[in-house]
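*Asks:* The sequence isn't on hand, but the structure is:
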């Protein structure tokens, strides 16, 4: 009996203390019973573990792609990139072509002298080219290529001189900027040719002077040998 009191009294005292320390339930009518309590999930919460487990199960149960599906996917991606690159290149080249075309038309318009009409003068230039073709119909292929072009350029310079001058200046300027070495060599060749022409003319004049001097000396020598006065004027014969 004494043992029962020894055990029961401490147990009863412990129960009374725990019951008195427990927080009483309040009738709080403002409590939100439908609030989402998953916002502040503590580590190790069963809700978080279950969501991660569901994700792993979805990944594990996802259907695996076959080799054909992988090859089809890779081929589709490659073709899409190739078509995109081809489309980009086409747009860039088309834009470049139209820009060059507009630049060419503006350049040709600036070179043409409006006072020189195109229709009859172009016909004359074509006639010059065809004349060169007719002249070289029995010649070799070199003359067949050079002579018609030379005749056409000559007709161009004759019938459209102002436009020809502008075109020549533009071509020389373009060659000077794009091909400076070729332009310098052509300038040296033109200068050498001009100097050679000048020397040839000078030599021709000197040769003419020498021939005239030799002729005069020979005539005087013949006159002195024959006893005639070569420089005297010839008098009229008496009747």
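*Replies:* The structure has been received and is ready for your questions. These figures come from a predicted structure and were not determined experimentally. Residues are numbered from 1 along each chain as shown.

*Asks:* only C-alpha atoms for contact and neighbour calcs from this point on.
*Replies:* Noted.

*Asks:* Figure out the helix or strand that the residue positioned nearest the centre of the chain lives in.
*Replies:* In the chain, the residue lying closest to the centroid (CA atoms, centre = their mean) is residue 96, at 6.9 Å. Using DSSP states H and E, residue 96 sits in helix 67-111.

*Asks:* Which residues does the following helix or strand past that helix contact?
*Replies:* Counting by DSSP H and E, the next helix or strand C-terminal to helix 67-111 is helix 118-135. Contact partners of helix 118-135, identified using CA atoms under 8 Å, 6 or more residues apart in numbering, comprise 144, 147-156, 159-160.

*Asks:* Check which residues of the helix or strand just after helix 118-135 are buried.
*Replies:* With elements assigned by DSSP H and E, the helix or strand that comes after helix 118-135 is helix 141-159. Under the neighbour-count criterion of 16 or more other CA atoms under 10 Å, helix 141-159 has 143, 144, 147, 148, 149, 151, 152, 154, 155, 156, 157, 159 buried.

*Asks:* Take this one as well and set it beside the first:
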């Protein structure tokens, strides 16, 4: 067994020595661990241009107080969203305890619609919450409403046009009802005045004077 292992070791050593003898030996004065050392460690002061992928990752350049600043697009989007939401709040209106009142109103709507259908469960909390929002934070509610309306016009212009048309139609219907009610009231008043005159002419009584005497 030991003789077989010795024979195998000798054969392996001979094969390794033969392969080393065939490969050329390079005598270099300086060892090189990288193929191109200039690409690995650039010289100080060397300006390396960024690739398009790196430039896109860093974001566009902007000049702030004479200094070029780069910021990533996701970071800019996050800060822009925070500034937009913060601008909706009117500084004259206190978030506390008004926001707590709004939450309580929404929870009250949920309690009221507890034994009703699924539509009522969805509508009641939202309706009461929006009503409380408009009552306790009126200016913030207007700012939020205008922001949502502008966002809807940008994202869903067709839906916004349909809403404008529906609002104008409803507004026209309200004006029509008001005009009809005013016209009906005027007709009733004219009819009563004509009836009073007819009674006065037939009976010879002055109804206004009789009422004043009483």
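*Replies:* On my side now, so go ahead. All figures in this text were calculated on a predicted structure; none of them were measured in a lab.

*Asks:* tm score of chain vs chain?
*Replies:* Once superposed, the chains reach a TM-score of 0.59 (TM-score structural alignment, normalised by the length of the second structure), with 146 aligned residues with a CA RMSD of 2.7 Å.

*Asks:* residues contacting the counterpart of residue 156 of the second structure in the first structure?
*Replies:* Aligned by TM-score structural alignment, residue 156 of the second structure pairs with residue 179 of the first structure. Not one residue lies near residue 179 of the first structure by CA under 8 Å, 6+ apart.

*Asks:* Pull the most distant pair out of the contacts of helix 118-135 of the first structure.
*Replies:* Put simply, by CA to CA the two of the contacts of helix 118-135 of the first structure set farthest apart are 144 and 160, 24.2 Å from each other.

*Asks:* so stretch 198-213 of the first structure corresponds to what in the second structure?
*Replies:* Under TM-score structural alignment, the match for stretch 198-213 of the first structure is residues 175-190.

*Asks:* Return the set of buried residues in that stretch.
*Replies:* Of the residues in stretch 175-190 of the second structure, none is buried under the neighbour-count criterion (16+ other CA under 10 Å).

*Asks:* Can you give me the neighbour number for residue 105 of the second structure?
*Replies:* 22 (other CA atoms under 10 Å).

*Asks:* Hmm, I typed the wrong one, I wanted residue 110 of the second structure.
*Replies:* Neighbours of residue 110 of the second structure (other CA under 10 Å): 20.

*Asks:* Now check the first structure for the residue matching it.
*Replies:* Per TM-score structural alignment, residue 110 of the second structure is aligned with residue 133.

*Asks:* Kindly report the same for residue 143 of the second structure.
*Replies:* Matched by TM-score structural alignment, residue 143 of the second structure corresponds to residue 166 in the first structure.

*Asks:* which is the next helix or strand following the helix or strand hosting its match?
*Replies:* Using DSSP H and E, residue 166 of the first structure maps to helix 161-178. The first helix or strand that comes after helix 161-178 of the first structure along the chain, using DSSP H and E, is helix 180-226.

*Asks:* Check which helices and strands that following helix is in contact with.
*Replies:* Here helix 180-226 of the first structure touches helix 161-178, going by 3 or more CA pairs under 8 Å, 6 or more residues apart in numbering; DSSP states H and E.
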